[in-house]
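1. dropping a prediction and its sequence here:
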Amino acid sequence: MIWRSWDLNLKVRLLGELITHTFFWMYFPFIALYFSDTFGKDVAGLLLTVPPLLGIFSNLAGGYLADRIGRKKTMLISISTSSVMFGLFAFSPSPWIDYLAFIGIGMAGSMFWPASSAMVADLTTEEDRRVVFATFYTAMNIGVVLGPVLGSIFFVHYRFELLLVCTIVEFLYGIAIFFLIKETLPALTGKREASAAPPARFSLREQFRNYAIIFKDKPFAIYILAGVLVAIAFMQLDLYMALYVKENVHSQPLVWWGNWSFSIGGTSAFGWLMGLNGLLVVLFTLPVTHWFQSWSDRNSLILSSTLYGFGFFLMAFTSNIWLLFGCMFVLTLGELIRTPVVQSFISKYAPEDARGQYMGASSLQFSLGRFIAPLAIGLSQWMAPIGIFSIILGISLLSALLYVYMFRLIPQKKNADQRS
């Protein structure tokens, strides 16, 4: 699908999310350091466990609202909230207000994504969906690469000015959504219209009842479980892998010429590995998506889980930086294959009248995975690296097996739905 042929909604949001993501990553990587310096490491560690948990509820609420009041209205609520929270953060007189503003920004962002993903699905055909999602993922990762570099200057030395600009950027993006983006919530008819009609007012009971129905969908529940396992494995990029590289990859030449050499090791080696990951994501998301366009969702998800597992597992056998670069290439390839497939699969699998809620529920994979993944750090006190990396491999292969089982169940579910 050529960019020029995209709907205006998609063009506006691609540009807006590229800009807002860049500014988000100018402050987000430094929040842990900021709160650690302000509250102390122990208190900051506890405080930073709260936003992921609240994000779970925001994701679900965002999906519910996207299917009830519309994609556009949900995104406007999210953007308006984040704009206010950035302003509160900028003018905050207290570190505790800073923390509350940070929570508000995170919850607003979590509410935004189910509606955003559902709108992409509404506006694209099944054949083009992977490419469009991959393009949005590339834009997001351009922000991930550029943001921390700029933030290392602006957040440290010009925090107030940076947060004020973030406030203005979010506000302008909200104006663009209000005037340029049209609602894409599918029109419903007949029995579906009666069953999916929005309640007179927002109802938590109605929301939880709808999500309870979704999670009784057995293939989807298995899909979520497999995704949680993948997320636990992938999150080790920032967790156990960072610890392993710091403790085991000692200073060594990266490049050399005659008597001259450039050496890296420990924390600097981890930075280079993560930089390679970001660069590969930006450069190869779209090419890899095109290369695997003819692959089925089933085979793509199974392959990506397998590549994750072996990419991490092979790290246990080397401390050579170039071999670690090779391992990073393997697991990043798994990431590039998986990401557009996950989003396009849900948009195909979910009923049109519940697409936003399925998107919101799907985001639980990352939220729950991020909550469980730090256990690997604790296990590392009792196990050797080969043991931890073996667990990561086992978790990844188990997720691949769950995907095999899930795709066997889907035809059975479709037949049962048709009979009912």
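-> Everything's here; your move.
2. make it CA atoms for all contacts and neighbour counts henceforth
-> Fine.
3. the residue most central in space within the chain: what secondary structure?
-> Centroid check for the chain by CA atoms, centre = their mean gives Phe366 as the closest residue, at 6.4 Å. Following DSSP: H, G, I helix; E, B strand; the rest coil, Phe366 is assigned to helix.
4. residues touching it, list them.
-> Gly227, Val228, Ala231 (CA atoms under 8 Å, 6 or more residues apart in numbering).
5. and if you look at Asp297?
-> With CA under 8 Å, 6+ apart, Asp297 has these contacts: Val341, Phe345.
6. what about the strands in this protein?
-> With DSSP state E as the criterion, the chain has strands at 252-257, 260-264.
7. use this one as the comparison:
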Amino acid sequence: MNMRQIHPLTLGVLFGTFFARLSTFFVMPFFAIYLATLGFSASVIGTVFAVSAMSGLFMSFFGGTLSDRHGRKQLMLIGIGLNALTFTGFALATELVWFYVFSVLMGVSRSFLEPASRALISDTTKPEQRVIVYNVRYFLINIAAAIGPLLAVVLSLTGAKSAFFVVTGVYVFYGLVISGLFKKYPFEESDGIKVRPRLTETFRVLKEDKTFRFVIIGMIFAIIGYSQFNSTLPQFIAFHDGFSDGSRLFAYLLTVNAITVLVVQYPIMKFGIRVSPIKSLFFGVATLSIGLLLIGFATETWVLFVAMVIFTIGEVLMFTMTDVLTDELAPEHLRGTYFGAMGLTALGQSVGPIIGGLLLDGFNNAGLPVFAILSIVTAFGAFFFMGALTERKASLALIEEKAG
């Protein structure tokens, strides 16, 4: 597959996503520090992040369905516009209430833009090429995450108001480019625009599609485990007597994570295609759990590095196949609804750090009980993925029986 085989709108989404995420990583890793310089306490800063997560979680019920009802272009442009407004607001805000307001907007914009853009990729890409395109998207996001914070340091943008305006400028440019591409390369919207699914369609999908419901619940448990990477793990390292210079060590672990993603993504993608996306998720959450458990046994630095490689392999096994599986399960006229409903897995991102923090406090930063419990909680996801696999096989058998 070469670039010429990719629809211009999909290329626009891929590169737009890359530059938007790259610029966002100029800001978000340092956003808590920026808020602290304005005099807000750590607990208040935590609520600012929580408000964004919860608003995005709530809007997951509607954002994808709206793109099925009104079209990808409208929802993408609204999401891009809200993102531009959000980061401008962050730059100008000085009072807490405005940070809450713009955090809510950030969650809403994400729930509009993400499902619409991923559904657009499905709409404009041949089925046999979607797994590659989705993995290119995942690869670009990881590259942005790896180099964005470093670029911010090099360009002296960390904690600077100008960084927010850079993000705004990138989103405005992204909006202009994608709008121009829609005008130059019009395409037939999916049948969902004609069917106009109800705003409550997500609830119906979760009720009736047992396979998808099992996948959502399994991913919530998986993301509870994955969320420890940026929350519980750095705290554990920083306050563990056996590790010196925790900040530097965690930076090295971030590098190991990024390098491992880049090295293993392609072979894992091929593995996921061969065994099926649901099995890939099952193996992913199992591997993630093993990585978490090994962190609990770590008393020397090299054990942490081995654990991080295993943890990252689990991450890649899951996230390379998530969009592929969602596309496979979604009827053509409900792609946006399905991609939007996947946003419900953000519940794991919301509660995971809370669970990890409570365990660290409860066990006084003792690694083994903390990460053993987190490993067990994460492993619950495997049971739901097994349920999803069973339901999927049953539904496919029923389809074959009817066809026969």
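-> Structure's in. What do you need? What you see is a predicted model, and the numbers here were worked out from it, not measured in a lab.
8. list the TM-score for the superposed pair.
-> The TM-score (TM-score structural alignment, normalised by the length of structure 2) is 0.90; 394 aligned residues with a CA RMSD of 2.4 Å.
9. mind checking the strands of structure 1 for the one nearest to Asn59 of structure 1?
-> The closest of the strands of structure 1 to Asn59 of structure 1 is strand 260-264. By CA to CA, the value is 40.0 Å.
10. how about that closest one: buried residues?
-> By 16 or more other CA atoms under 10 Å, the buried positions in strand 260-264 of structure 1 come out as Ile264.
11. go on, stretch 273-290 of structure 2?
-> Going by neighbour count (16+ other CA under 10 Å), the buried part of stretch 273-290 of structure 2 is 277-290.
12. so which pair among those residues is furthest apart in space?
-> For those, the maximum inter-member distance is 20.0 Å, found between Pro277 and Ile290 (CA to CA).
13. tell me which of the buried residues of stretch 273-290 of structure 2 fall in helices.
-> Using DSSP state H, 277-290 are the members of these that sit in helices.
14. just these now: which is nearest Thr299 of structure 2?
-> Once CA to CA is applied, the member of these that ends up nearest Thr299 of structure 2 is Ile290, at 16.3 Å.
15. can you tell me the closest non-neighbouring residue to the counterpart of that closest one in structure 1?
-> Matched by TM-score structural alignment, Ile290 of structure 2 corresponds to Phe310 in structure 1. Counting by CA to CA, 6 or more residues apart in numbering, Leu393 is the residue found nearest to Phe310 of structure 1 once chain neighbours are left out, at 6.2 Å.
16. count of neighbours near the one you found?
-> Look at Leu393 of structure 1: counted by other CA atoms under 10 Å, it has 23 neighbours.
17. repeat for the one 3 residues further on
-> Ser396 of structure 1 has 29 neighbouring residues, counting by other CA under 10 Å.
18. that one maps to what in structure 2?
-> Under the alignment (TM-score structural alignment), Ser396 of structure 1 pairs with Thr378 of structure 2.
19. with Thr339 of structure 1 instead?
-> Counting by TM-score structural alignment, Thr339 of structure 1 corresponds to Phe319 in structure 2.
20. tell me the contacts of its match?
-> With CA under 8 Å, 6+ apart, Phe319 of structure 2 has these contacts: Tyr138.
21. next: the one 3 residues further on.
-> Shown in contact with Thr322 of structure 2 (CA under 8 Å, 6+ apart): Pro277, Leu281.
22. do you know how far it is from Pro29 of structure 2?
-> For Thr322 of structure 2, the distance to Pro29 of structure 2 equals 25 Å [CA to CA, to the nearest Å].
23. and Phe339 of structure 2, by the same measure?
-> Using CA to CA, Phe339 of structure 2 is found at 26 Å from Pro29 of structure 2.
24. tell me which of those two has more neighbours.
-> The residue with more neighbours, out of Phe339 of structure 2 and Pro29, is Phe339; 26 against 16, by other CA under 10 Å.
25. wait, Ala222 of structure 2 touches Thr378, no?
-> Yes: applying CA atoms under 8 Å, one finds Ala222 of structure 2 in contact with Thr378, separated by 5.2 Å.
26. which residues are common contacts for those two?
-> Joint contacts of Ala222 of structure 2 and Thr378 (CA under 8 Å, 6+ apart) are Val285, Leu288.
27. picking up where we left off before, mind putting the buried residues of stretch 273-290 of structure 2 in TSV, distance to Ser231 of structure 2 included?
-> Output for the buried residues of stretch 273-290 of structure 2, formatted as TSV (distance: CA to CA, whole Å):
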residue	distance to Ser231 of structure 2
Pro277	28
Ile278	27
Lys279	28
Ser280	25
Leu281	23
Phe282	24
Phe283	23
Gly284	20
Val285	18
Ala286	20
Thr287	19
Leu288	16
Ser289	16
Ile290	18
